[in-house]
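Colleague: Next come a sequence and a model predicted from it.
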Amino acid sequence: MTMPDELRLLPWAGPDGKPCFLSTDDSGGYMSRLADNIESVQLGTATALLDQAIDMLAADTAPDDMRLLAKNLTGALRDTLRVATSRGHRLESRSTGHRPR
């Protein structure tokens, strides 16, 4: 039986916004690689949005554009926190000797 602390939190949510998890011993498997790639895209998007925010805050930006930026930054922050949580759990499981999630 797979224990909950052995699951990998995936970088996307399920249909109802609930977290999705992966149970595997194969960190090089298809789903693990897919999750790694999506995490990379999400972190790249967050970086690009941060750069955009810095530029927009220095300029005279329209309120509608700032609202759109805030919406996009909120989504990027949610994704980044999910990536950080997932990676933190995997680091924790390695240090305690549990199987990787």
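Modeller: Cool, the structure landed. Residues are numbered from 1 along each chain as shown.

Colleague: From now on I want contacts and neighbour counts done on CA atoms only, so please keep to that.
Modeller: Will do.

Colleague: Strands along this structure, start to end?
Modeller: With DSSP state E applied, the chain shows strands at 8-13, 19-22, listed in chain order.

Colleague: can I get these in JSON lines with mean neighbour count?
Modeller: Listed next are those as JSON lines, based on neighbours: other CA atoms under 10 Å:
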{"stretch": "strand 8-13", "mean neighbour count": "21"}
{"stretch": "strand 19-22", "mean neighbour count": "15"}
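
Colleague: Turn those into CSV, columns for distance to residue 34.
Modeller: As requested, those are exported to CSV (distance: least, CA to CA, whole Å):
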stretch, distance to residue 34
strand 8-13, 10
strand 19-22, 11
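
Colleague: And here is the other one:
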Amino acid sequence: MAPGDGNSPLSRRADEVEALQLSMGAQLLAHACALLDDRKASAGELRFLATRLTEALRDALRVAESRGERLPSYDDGDTDADGHPEPTEAAESS
């Protein structure tokens, strides 16, 4: 199996890490909603929350960028005989 085929041990591990990061982000978002509804939340708690949310957003953006790099690139108007978009040469060689 080639490292870039999406089924290598490294690719599977990356997928697991990404899934964990996104799951943790979703849990943090639920906690954030609850904390923001609490009018007694201290400035320190809100600052801590903002720091954790920043980390979760950074992870989510990294996941999105990584997954986006794995998608084929399409040029406008390039379609196959059935009208489906065809990847550009750059996407085919990656």
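Modeller: Noted; the coordinates are in hand. Note that this is a predicted model, so its numbers are computed, not measured.

Colleague: Please name whichever of the strands of the first structure is nearest to residue 42 of the first structure.
Modeller: Nearest to residue 42 of the first structure, of all the strands of the first structure, is strand 8-13, at 8.4 Å by CA to CA.

Colleague: which residue numbers in the second structure go with the closest one?
Modeller: On the second structure, no counterpart of strand 8-13 of the first structure exists by TM-score structural alignment.

Colleague: Distance from that strand to the middle of the chain?
Modeller: 7 Å (CA atoms, centre = their mean, to the nearest Å).

Colleague: For it, name the packing helices and strands.
Modeller: In this structure, strand 8-13 of the first structure packs against strand 19-22, helix 30-58, helix 63-95, with contacts taken as 3 or more CA pairs under 8 Å, 6 or more residues apart in numbering; DSSP states H and E.

Colleague: The ones you listed into TSV, with extra columns for distance to residue 9 of the first structure?
Modeller: Written out in TSV, the entries for those read as follows (distance: least, CA to CA, whole Å):
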stretch	distance to residue 9 of the first structure
strand 19-22	5
helix 30-58	9
helix 63-95	5
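
Colleague: nearest residue to residue 12 of the first structure other than its sequence neighbours?
Modeller: Counting by CA to CA, 6 or more residues apart in numbering, residue 20 is the residue found nearest to residue 12 of the first structure once chain neighbours are left out, at 6.7 Å.

Colleague: pretty sure the one you found contacts residue 13?
Modeller: Yes - contact criterion CA atoms under 8 Å: residue 20 of the first structure and residue 13 qualify, at 5.6 Å.
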